[in-house]
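Student: the sequence and its predicted three-dimensional model are supplied below.
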Amino acid sequence: MEALLLSRWQFAITTIYHFLFVPLTLGLTIWVALLETCYVRTQRPHWKEPCRQLVRFFGTLFLINFSLGVVTGIVQEFHFGMNWSEYARFMGDIFGAPLALEALTAFFLESTFLGIWMFGWDKLSPKVHCLCAWLIAIGSNLSAFWILVANSFMQHPVGYVVNNGRAEMNDFLALVTNPYVIGEYSHALFSGIATTGILVLSVAAWKYLKDAASQEAFRHVLRAGAIYLAVGVMGVMGSGHMHTQYLATANPMKLASMEALWENADPAPFAVMAVIDQDNLKNSAEIKIPTLFSLMLYNKPSGEVKGINTINAEMVSKYGNGDYRPDVFGLFWSFRLMVACGGAMMFIAFAVAALTWSEKFAAYRWLLKFVPLSLPLPFLANTAGWFIAEGGRQPWIVVGLQKTADAVSPNLTSTEVWLTMTGFTLLYLILIVAALYTACRYIKKTSIPLEGRDA
């Protein structure tokens, strides 16, 4: 394989590993801060100490996840110099600014108060310690904001000029207020909440069934976790729909590829299923719902929606000869996988909420056995969403400015990429196994008793 393709595989593998932990970090920081707020404010004596133990319980799971996120994220920085030096040369003036701000404003805030939070349980007042938890949550989510500012420029460049073969920033405010950021950030934030909701429900269901001493405490956790999950999934759906509206203008090729809409349509149908052959459309089989895609794009309810072939022809006339279509098959099915996982998580949220509020909870506790099986759902959805975001802009690394083929390091060899990719992948595999073992062992051995159902 050539160095370009291997570099893309390496970046994809390391990014997927990293993105397993990022959404969970975003959601867990908020969850832990909310739990600690309950601990500080509650006036119920039976609940005070168990609530404190729950904060430390989920805080420990957060620390395990956070450590893996940091380790896997550091490698991402090195990729720009190792594999994508032409991208770094062309985009460094713009891409470097939000990355620097992420380190200076977000990561320092997050890591500093994380240390204070870890070692300050017996040294700080409960209110000050709770404030540290909220500062960690703010720092984590601010970090995601700056990263997505940089990524949004790659999807939809704004606030720049090209001088001497390099993109240079000429409007920082435009970079920060890029409309693309709103959709990406809100979607990532609520994805983190949904991911955490599933984790909380999975852990709480297992503890309720396997740890008799912790049953009452984790019944409360099940109820709160179901609400948290429902908020996350509804936020994901709302922000995703909002972002889809914007894609119709900002990146119509990505949107048309997600729906496998090859030709212009007025009104456009929604393809439920498709077997897509990009080179021979006669072999493509589809099941469509007429007009639904146009109704989803309510800003074009009766107007023509451009298809892939039309958009590709327009890009050829604007940027020169070439094939500007992304992986339509991958985008089409990734989108449907993401939506299916979201729908399943919403069902789980309402089912667990209804069960925990039911007076017949004990009779149907066997249903909780299926909740831990849902743990892979948000991670599948997050990975599919990442593929849609990054794969949907191909063949561009920065849409309209630089192609991925032009961004790879010129002196990079296939052997070098093979060696580093194999090393990173094996190391990450060892780390994730170690982290899962540590987390599972901690979950099993930790009990949180709560006396009385009125607590």
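Tutor: Received it, and whenever you're ready, just let me know what you need. Because the structure is predicted, anything quoted here is derived from the model rather than measured.

Student: from here on, just use CA atoms for contacts and neighbour counts.
Tutor: Fine.

Student: in the stretch 51-200 of the chain, which spans are helices?
Tutor: Ranges of helices within the stretch 51-200 of the chain are 85-101, 108-119, 126-155, 172-176, 179-210, based on DSSP state H, counting those that start in this stretch.

Student: CSV for those, including distance to residue 66 and mean neighbour count?
Tutor: Listed next are those as CSV, based on distance: least, Cα to Cα, whole Å; neighbours: other Cα atoms under 10 Å:
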stretch, distance to residue 66, mean neighbour count
helix 85-101, 19, 18
helix 108-119, 10, 17
helix 126-155, 10, 22
helix 172-176, 26, 17
helix 179-210, 13, 24
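
Student: could those helices go into JSON lines alongside distance to residue 387?
Tutor: Listed next are the helices of the stretch 51-200 of the chain as JSON lines, based on distance: least, Cα to Cα, whole Å:
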{"stretch": "helix 85-101", "distance to residue 387": "20"}
{"stretch": "helix 108-119", "distance to residue 387": "28"}
{"stretch": "helix 126-155", "distance to residue 387": "13"}
{"stretch": "helix 172-176", "distance to residue 387": "23"}
{"stretch": "helix 179-210", "distance to residue 387": "13"}
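
Student: let's bring in a second one:
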Amino acid sequence: MDALDVARWQFGVTTVYHFLFVPLTIGLSVLVAILQTMWHRTGNERYLKLTKFYGKLFLINFAMGVVTGIVQEFQFGMNWSDYSRFVGDIFGAPLAIEALVAFFLESTFIGLWIFGWDRLPKRLHLAAIWAAAIGTNLSAYFILAANSFMQNPVGFRINPDSGRAELTDFVAVLTNKVALVTFPHTLAGAFLVAGSLMVTVGLWHVMRNRDSADTGAYRFATKLGSWVVLISSALVILTGDIQGKIMTEVQPMKMAAAEGLYTTESPASFSVLTVGSLDGSRELFALKIPYLLSFLGTGDPNGTVQGINDLQAQYASQYGPGNYAPIIPVTYWSFRFMIGFGLAAAAIALLVLWSQRKGRTPTSKWLLRAGLVMPVLPLLANSFGWIFTEMGRQPWIVFGEMLTRDGVSRSVSLTEVLTSFTAFTLIYAVLAVVEFKLLVRYARAGVPDVTPQSDDDDTDDAERPLAFAY
């Protein structure tokens, strides 16, 4: 093991951990805004209670996401300085806009929303949560645009004197075909997570507090969350299909590795299960669905999909000697875990809806247990999706332009990377416990009392302390 290996592990661990909070923040921001809009339009107290209830869970998750996200950009300078030097002119532009515009919009209006209850006019307060939600989604787009450059470099040139990539077309970076399809795919995955959490919390209260005065609110939240999960699942599949075709075009090795396809096939079959040789060079056993991979990869049931061995020979001729295939088992199984966990969440959502048909109250303990694990499933699906995306690109850190081994900081020793890796992992483990306990504590507490304050309070509004209105 050397500094490169540990640096990769550190980036992987911190990135996956940070992304546990990102989809929930993206999805909940919009769902909370929708709930508040429903209250604003109808005046129904049920929607106000749900707005404040899920709003609190959103704020807890947002705060933790900010804390863990700060480390991400530090790592570019700490462990990946050669990469930062090579691609900084391009990578820095969308990240700077994300910080200066999207995150500023997001954080500013979240502050107004938190402290604006009963202080701001209702329409302005509603606009604040929508502005925060828009900022959250814009933030995601700029970050995905930066990542998409690593998958499909566009809008740049290599300076022959400095050896650095220089930005020539910022619009091309923002409209990268990979970014345009990855963004809706990521948003759909985010709503899958947020909807699952809404289902879990609502279902728990429906089944454990059946005689509560707020049961109607929880039933509504459970149904809304279930429909969000089902609709977002369909959108994940649709955008994933488009993404697969673009991936086959710009990163054919990733698609070949995802399917354990060693030789070029036309038509190509989708692998349900493939067992390869220990050296990862050939197929030993496979259970396949004919024509499906050709359709998924090219849109044509008889289309040609290139195999790992043929692409390896092509890249070795194009880029020089070396192994240009990713770790096949990781890529192959992460792709299937991504799909499997996502479909499992959708199946539970369908069962939850069925259990509440025609006003029924669910009673199955197995359904409650499935509901309690439901938010974990799309989180795992999202995590394995990103593992597949990043590991499938290897050995490139910028596809076709820079190898991962060439991007690591040369002056950072193995001991230094191990120290930071250990420290961040331990800190993140503590934060995980804190996050989980806070979410569980406030989720179990239930919706808040929204009874208006008495008009007999003579305290001057300007003298009241700022506080969370929950």
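Tutor: Cool, got the structure. Bear in mind that the values here come from a model prediction, so they are computed numbers and not experimental data.

Student: tell me which helix or strand comes right after the top helix by length along structure 2.
Tutor: Scanning structure 2 for the helix with the most residues, using DSSP state H, yields helix 215-250. Per DSSP states H and E, helix 215-250 of structure 2 leads on to helix 252-259 as the next helix or strand towards the C-terminus.

Student: residues in contact with whichever helix or strand comes after that next one?
Tutor: Going down the chain from helix 252-259 of structure 2, the next helix or strand is strand 270-276, by DSSP H and E. With Cα atoms under 8 Å, 6 or more residues apart in numbering as the test, strand 270-276 of structure 2 has contacts from 259-260, 282-294.

Student: buried members of these into ChimeraX, please.
Tutor: Buried residues within these, by 16 or more other Cα atoms under 10 Å, are selected in ChimeraX with:
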select :259,260,282,288,291,292,293,294
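
Student: and of the contacts of strand 270-276 of structure 2, the nearest to residue 446 of structure 2?
Tutor: Among those, residue 259 lies closest to residue 446 of structure 2 (Cα to Cα), at 45.0 Å.

Student: ok so, going back, tell me which of the helices of the stretch 51-200 of structure 1 sits nearest to residue 16 of structure 1.
Tutor: Across these, closest to residue 16 of structure 1 is helix 179-210 (Cα to Cα), at 14.3 Å.

Student: what helices and strands are in contact with the closest one?
Tutor: helix 3-41, helix 126-155, helix 215-250, helix 376-391, helix 414-445 (3 or more Cα pairs under 8 Å, 6 or more residues apart in numbering; DSSP states H and E).

Student: now these in CSV, with distance to residue 57 of structure 1?
Tutor: Below are these laid out as CSV (distance: least, Cα to Cα, whole Å):
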stretch, distance to residue 57 of structure 1
helix 3-41, 9
helix 126-155, 14
helix 215-250, 11
helix 376-391, 21
helix 414-445, 8
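
Student: so which of those is nearest residue 312 of structure 1?
Tutor: Judged by Cα to Cα, the one of those that comes nearest to residue 312 of structure 1 is helix 215-250, at 14.7 Å.

Student: what helices or strands is that closest one leaning on?
Tutor: Looks like helix 215-250 of structure 1 contacts helix 179-210, helix 252-258, helix 328-356 (3+ Cα pairs under 8 Å, 6+ apart).

Student: give me that answer again for 10 Å
Tutor: Helix 215-250 of structure 1 sits against helix 3-41, helix 45-82, helix 179-210, helix 252-258, helix 292-296, helix 328-356, with contacts defined as 3 or more Cα pairs under 10 Å, 6 or more residues apart in numbering; DSSP states H and E.

Student: what range in structure 2 matches the last one?
Tutor: Just to be clear, that refers to helix 328-356 of structure 1. On structure 2, the counterpart of helix 328-356 of structure 1 by TM-score structural alignment is residues 328-356.

Student: one more: the third one?
Tutor: On the basis of TM-score structural alignment, helix 179-210 of structure 1 is assigned to residues 177-208 in structure 2.

Student: re earlier: out of the helices and strands packed on helix 179-210 of structure 1, which is closest to residue 348 of structure 1?
Tutor: Residue 348 of structure 1 lies closest to helix 215-250 among those, at 7.9 Å (Cα to Cα).

Student: circling back: of the helices and strands packed on helix 179-210 of structure 1, which approaches residue 405 of structure 1 most closely?
Tutor: Nearest of these (Cα to Cα): helix 3-41, 6.7 Å.

Student: that closest one vs structure 2, average offset?
Tutor: Following the fit onto structure 2, the mean deviation recorded for helix 3-41 of structure 1 is 0.5 Å by mean Cα distance after the TM-score superposition for structure 1.

Student: can you list the buried residues in that helix?
Tutor: Going by neighbour count (16+ other Cα under 10 Å), the buried part of helix 3-41 of structure 1 is 3-4, 6-8, 10-40.

Student: report the mean deviation for the host helix or strand of residue 313 of structure 2 after fitting onto structure 1.
Tutor: Applying DSSP H and E as the criterion places residue 313 of structure 2 in helix 308-319. Its aligned residues in structure 1 lie a mean 0.9 Å from helix 308-319 of structure 2 after superposition (mean Cα distance after the TM-score superposition for structure 1).

Student: what does that helix rub up against?
Tutor: 252-257, 259-264, 280-282, 320-326, 328, 400-401 (Cα atoms under 10 Å, 6 or more residues apart in numbering).

Student: buried only: go through those for me.
Tutor: Going by neighbour count (16+ other Cα under 10 Å), these have 252-257, 259-264, 280-282, 324-326, 328, 400 buried.

Student: chain center to the helix holding residue 313 of structure 2, what's the gap?
Tutor: Offset of helix 308-319 of structure 2 from its chain centre (Cα atoms, centre = their mean, to the nearest Å): 32 Å.
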